[in-house]
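Engineer: A predicted structure for the sequence below; I have some questions about it.
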Amino acid sequence: MLQIDTWKRVLIWLVCIGGLVLALPNAFYTRVEQSNDARAAIELRGETPELTATAAQWPDFMPSSLVNLGLDLRGGAHLLAEVKVSDVYAARMDAMWPEIRNSLRDARDTVGTIRKQPSKPDEIRVKISQPEGMSRALELVRGLARPIQTLTGAGSNDIEVRGEGDEVIVTLSEAERLATDDRTVRQALEIVRRRIDEVGTREPTIQRQGADRILIQVPGIGSASELKEIIGTTAQLTFNPVISRGTDANARVGVGEKLAPSLDQEGVFYTIEAAPVVTGEELVDAQPAFDQNGRPAVNFRFNTSGARKFGDYTRDNVGAPFAITLDGEVISAPVIQSHIPGGSGIITGNFTVEESTNLAVLLRAGALPAGLEFLEERTIGPELGQDSIDAGKVATVVAFVAVLGFMWASYGLFGIFANIALIVNVGLLFGLLSVIGATLTLPGIAGIVLTVGMAVDANVLIFERIREELKTAKGPARAIELGYEKALSAILDANITTFITAVILFAMGSGPVRGFAITLGLGILTSVFTAIFVTRLLVVTWFERRRPKTIEV
């Protein structure tokens, strides 16, 4: 006999009602989105009459989670950037030179005087005056090598040291280059994500592609050039000792030195030491501020290590100029007036308020470890996104109407039950997408259309099985019961294999493929639930009230 326990009936209806309530905000998308943005602004800046009125557009007690619209639906910017990993090698060599110099100086009686020689960016050449001390020099420099802390580089050191005549040559090992490349791209990925999050954009897609590329898609942003301004600045902050100042752009510099132009004084150039005392990587905070004259500036603060190095240098070099450089340009070169032990300071220059705020954002998010070369950039306007939404709506409605009509024509009253379950199914799908904060893309809409077509498959199997059971002269109640029981295994087999495919697409794919996999996978779950439980509950409820002697499916 057909029978469903009361608690099961209550639970099924609660799940359906809960899913439809969670999906409801998407029917009032613009109003709910504006309300959510206003509430977020109130938390940051406090209440204003305009924000309060906008926030009141949607009741507090109602769910407010929305299905986020992807780049192809909302419009926005798309960038494909290549990380210039080779830039890091030169910076790594510059940072290693002070260690090598100090190590060889301690053995001056054996190796003689030392002098850094011109070399490629990814190597260091050091000439010693006593070639007979080469073995000792190689031993000292090799002692600076560190083991590589990665699985692929296990057992290898980060540098390779060899001697040629009277020169010690230091290069990065191949294992260290691979580890450095991977580390650089990962760091660039994280910093790009932080910079975009600082701006407050909604649901960006930031993914690694291949060995050294990053895919960046930000819905709702004005243009690709605007996005490049946010993430394209390297913002490498360094603090370097000043050797001299002049106006010659072609002034000769010694080994271990470099020429840096002044950012706010045209025609002025500083000769500074290439190896910085402190870098922006040791910053823990940067905030826009004003100097003692009321001009925009940026306050900064170092971590413990940076504060110690900064404090030691200012203690030992009172009265000497100290260059603060940003991406190779000197933005300020103050004279050290006294010991600065706290590890904090202020960057001044000819900034506007907006420029000081942007600089603080870049410094706080961190410096990109290497430059980015933008290989591909596209701007998708909101009109194109709206066209995609409209096309998706048409496709969904056409598929929906066709399926509803087919089921009603083929199965009569039972087809109407399947149609009701199909409507509930779509509501549950949007409710789940809202709860998990999924991003809906054009392929995602294709997944929903496919779900609509697949959703009735299980009901078709059940109804056809009921037809077969009715032909064996069993009563209608027994035919319905056997129809659901015998069709269950086929339903589960078909949907489990499709769900596995969706999981593989999600795990292996990226961007639009994942959007399709999410809607397909969730659609399978809601389809199975509505087919096995919702339609059965509808059929059982109808049968208990009508008690028909015969039924037509």
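Structural biologist: That came through fine.
Engineer: can we go C-alpha only for contacts and neighbour counts from here?
Structural biologist: Noted.
Engineer: check contacts around the closest residue to Ala274 other than its chain neighbours.
Structural biologist: Among residues not flanking Ala274 along the chain, Glu257 sits closest, at 4.8 Å (Cα to Cα, 6 or more residues apart in numbering). Shown in contact with Glu257 (Cα atoms under 8 Å, 6 or more residues apart in numbering): 271-274.
Engineer: And those residues, which is closest to Pro219?
Structural biologist: Nearest to Pro219 among the contacts of Glu257 is Ala274, at 40.3 Å by Cα to Cα.
Engineer: Please enumerate the helices of the stretch 351-500 of the chain.
Structural biologist: In the stretch 351-500 of the chain, the helices defined using DSSP state H, counting those that start in this stretch lie at 353-365, 382-436, 442-455, 457-471, 476-508.
Engineer: if you compare those, which one is most tucked away?
Structural biologist: Of all the helices of the stretch 351-500 of the chain, helix 442-455 has the most neighbours on average by mean count of other Cα atoms under 10 Å, namely a mean of 22.
Engineer: which outside residues touch it?
Structural biologist: Contacts to helix 442-455, defined as Cα under 8 Å, 6+ apart, come from residues 70, 72-73, 388-389, 392, 395-396, 399-400, 403, 422, 425-426, 512-513, 515-520, 523-524, 527-528, 531.
Engineer: Check stretch 195-214 too.
Structural biologist: Taking Cα under 8 Å, 6+ apart as the rule, stretch 195-214 contacts 68, 70, 80-85, 181-182, 185, 189, 192-193, 215-221, 230-231, 361-362, 365, 439, 510-511.
Engineer: Next up, a structure to set beside the first:
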Amino acid sequence: MNNNRTAILNHTPMWKAILVFLVVAFFALYASPNLYGEDPAVQISAERTAPIDAALLDRVQEILKERNIVAKSVALEDQKILVRLADNDTQLKAQEALDIALSDDYIAAINLAPATPDWLKSLGASPMKLGLDLRGGVYFLMEVDMDTALNSKLEDTVSDFRTALREEKIRYRRVVKEGNVVEIQFRDEETKDQAKFFLRNNRGDWQYVDKDDLTLVAQMSEQTLAETKDYAIKQNITIMRNRVNQLGVAEPVIQRQGPDRIVVQLPGIQDTARAKQILNATATIELRMVDQDNDLSSALSGRVPAGSQLIEDENGTPVLLKKRVMLTGNHIVDANSGVDEYGRPQVSIGLDSEGGSKMTRGTRDNVGKPMATVFIEYEPTRERTKEGKLKFEKKERVISVATIQAVLGSSFRITGLDSPGEARNLALLLRAGALIAPIQIVEERTVGPSLGQQNISQGTDAIVLGFVLVLAFMLIYYKGFGVVANVALAANLVLIIGVMSLIPGATLTLPGMAGIVLTVGMAVDANVLIFERIREELRDGRSPQQSIHHGYDSAFSTILDANITTLIAALILFAVGTGPIKGFSVTLMVGIITSMFTAIILTRAIVNSVWGGKRLTKLSI
């Protein structure tokens, strides 16, 4: 009677066994795309609104035929044209040919296209994404110059304060930036108090204190300071993404690291110099009025008016401009190069709503007067700050002086450019966006595709070797129960790959492969505890069925405690770690969860199916 009751305890209901099987089958299905490998490919996408259609598909096929490049397939997929090729050398030749032959409206990016069958794609199945250390490419760790970001914020605020006070008809003597604050000077104390009341109600994100009877000092609140720094990082990341599109990288990784650093990984890119040139560019523009109220000759002799500045044009001719900035490039949302009605190069610019309002206010009273476009870029110097950061030199030049013909709004044109090439480059940089602050590359690495393939081969060999050795040990030491453990171990590996393939944005790196190797070894720990406990129960004289039952129940709490503590450590690694450490922690966490499922639930279902409900005299363990 007691044996019958124990046999019932070692019985797994049919619905539970089917559920366990379905879970394993589900993740096996989504792990299967990794078996099909990837094809070297060139991905063609539209930069803006250029059409991706059958005509372009025919054009791509013609270009490849003219260059004697044989493609495995050329297809239109998801508003992109994907050219699959036989090897990496052919891929590079095809990318170069298509990049030269197609117009600037299209981007030809090298890529690795999964060779997943269509029926799997229809289910949303795709292989794991490979990290830079496995695929090859360029890695940059960049640091944002926060001092310049804060300085730009102060300069913008000076302009905003002047405009707001003028519109409120509050007269002031001057508004200037002094260090990290803005000073506003008035003619009398009553006007100063009126301005303080107005600014506190309309610009409450700043703090206002009296310097003296006639001077008001505005300084950033702690919240505004933190928001400015956070905005500088986020905006620079957005602009980096736009610029990476110009490089033709299909699957870049651009993410924040710490308070002032950005990680950029460009798989497939080997030209580090070109990548640095595009990513480091800090070009933007400012629109200022030409100073016609003061004498240029007097300014050249050293008597530059307080509210003006001398800036040379591209020919080295000095131009006297007002210091007040009418508009900065931060408000530009679109820029396209072209020619005007006389065939001269120009750049058509579109602004956001705030920029359009500023442009309207700035040009309303200046119709018929000349306005200059100032091109600004920051170049790193050899000097460093006390903190060891590079110092940047601000370089300005006038690229265009044009007369304002009418009140301008959210769109206008920059004319007077020297060549169509200059117009295209300016449009590209403005369209991609101006960095809020210069960036310094503090670390860079180039991983060749052959090294990436070597990492994959060595990592795979390590996983296979570890897997085979563990299988052999379990089979020899635990016999029939060892076979069950090996089935669970194989299922665990499938589950890890399936989960990693399903997680959006998850990337397998070399440390991630190390995490899988570690998980392969750890996955059998739970089974070792269970099997040893079953052996102990058998030695104490319990029946085989009672030993199986008590072995699983008694070992469960120990297994749970051990895995939870490891999971906590992995979570901490993920929270505070960066790059490779995160990759290791992700696979470790996934492996811990899947090994708990396979070692406890799956093996118990198999053991109960094979040995449960039977009158046994001994166990193969």
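Structural biologist: That came through, no problem. Note that the coordinates shown come from a computational prediction; the quantities given were computed from them, not determined experimentally.
Engineer: Overlay the chains and give the TM-score.
Structural biologist: Put the two chains on top of each other and the TM-score (TM-score structural alignment, normalised by the length of the first structure) is 0.83; 529 aligned residues with a Cα RMSD of 3.7 Å.
Engineer: hang on, the earlier thing: tell me which residue of the second structure lines up with the residue nearest to Ala274 of the first structure.
Structural biologist: Matched to the second structure by TM-score structural alignment, Glu257 of the first structure sits across from Ser308.
Engineer: Spell out for me which residue occupies the centre of the second structure.
Structural biologist: By Cα atoms, centre = their mean, the second structure has its centre lying nearest to Ile254, at 2.4 Å.
Engineer: separation between that residue and Phe140 of the second structure?
Structural biologist: Computed with Cα to Cα, to the nearest Å, the distance linking Ile254 of the second structure and Phe140 of the second structure is 10 Å.
Engineer: Quick check: neighbours shared by the two?
Structural biologist: In contact with both Ile254 of the second structure and Phe140: 263-265, using Cα under 8 Å, 6+ apart.
Engineer: Same list (these) but as a markdown table, adding neighbour count.
Structural biologist: Formatted as a markdown table, those follow (neighbours: other Cα atoms under 10 Å):
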| residue | neighbour count |
| --- | --- |
| Val263 | 21 |
| Val264 | 22 |
| Gln265 | 25 |
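Engineer: Please identify the residue in the second structure that aligns with Phe499 of the first structure.
Structural biologist: In the second structure, the residue matched to Phe499 of the first structure (TM-score structural alignment) is Leu567.
Engineer: residues touching its match, list them.
Structural biologist: With contact set as Cα under 8 Å, 6+ apart, Leu567 of the second structure has these partners: 588-589, 592.
Engineer: Among the contacts of Glu257 of the first structure, which one has the most neighbours?
Structural biologist: Among the contacts of Glu257 of the first structure, Ile272 has the most neighbours (other Cα atoms under 10 Å), with 25 neighbours.
Engineer: helix, strand or coil for the counterpart of it in the second structure?
Structural biologist: In the second structure, the residue paired with Ile272 of the first structure is Leu321, using TM-score structural alignment. Classification of Leu321 of the second structure by DSSP: H, G, I helix; E, B strand; the rest coil places it in strand.
Engineer: Quick check, Leu321 of the second structure in contact with Asp291.
Structural biologist: Yes - Leu321 of the second structure lies in contact with Asp291 (Cα atoms under 8 Å); the separation is 4.8 Å.
Engineer: picking that back up, can you say which of the helices of the stretch 351-500 of the first structure is nearest to Ala55 of the first structure?
Structural biologist: With Cα to Cα, the closest approach to Ala55 of the first structure among the helices of the stretch 351-500 of the first structure belongs to helix 382-436: 19.2 Å.
Engineer: list the helices and strands that closest one packs on?
Structural biologist: helix 6-23, helix 71-74, helix 442-455, helix 457-471, helix 512-529, helix 535-546 (3 or more Cα pairs under 8 Å, 6 or more residues apart in numbering; DSSP states H and E).
Engineer: What angle do helix 6-23 and that helix make with each other?
Structural biologist: 150 degrees (axes from the mean of the first three to the mean of the last three Cα atoms, to 10 degrees).
Engineer: Next, the angle helix 457-471 makes with helix 382-436 of the first structure.
Structural biologist: Following the same axes, to 10 degrees, one obtains 60 degrees for the angle between helix 382-436 of the first structure and helix 457-471.
Engineer: Asn366 of the second structure: neighbour count?
Structural biologist: Asn366 of the second structure has 16 neighbouring residues, counting by other Cα under 10 Å.
Engineer: Over to Asn102 of the first structure?
Structural biologist: The burial count assigned to Asn102 of the first structure is 10, neighbours taken as other Cα under 10 Å.
Engineer: Ok, Pro59 of the first structure next?
Structural biologist: Counted with other Cα under 10 Å, the neighbours of Pro59 of the first structure add up to 11.
Engineer: Helix, strand, or coil at it?
Structural biologist: Secondary structure of Pro59 of the first structure, per three-state DSSP, is coil.
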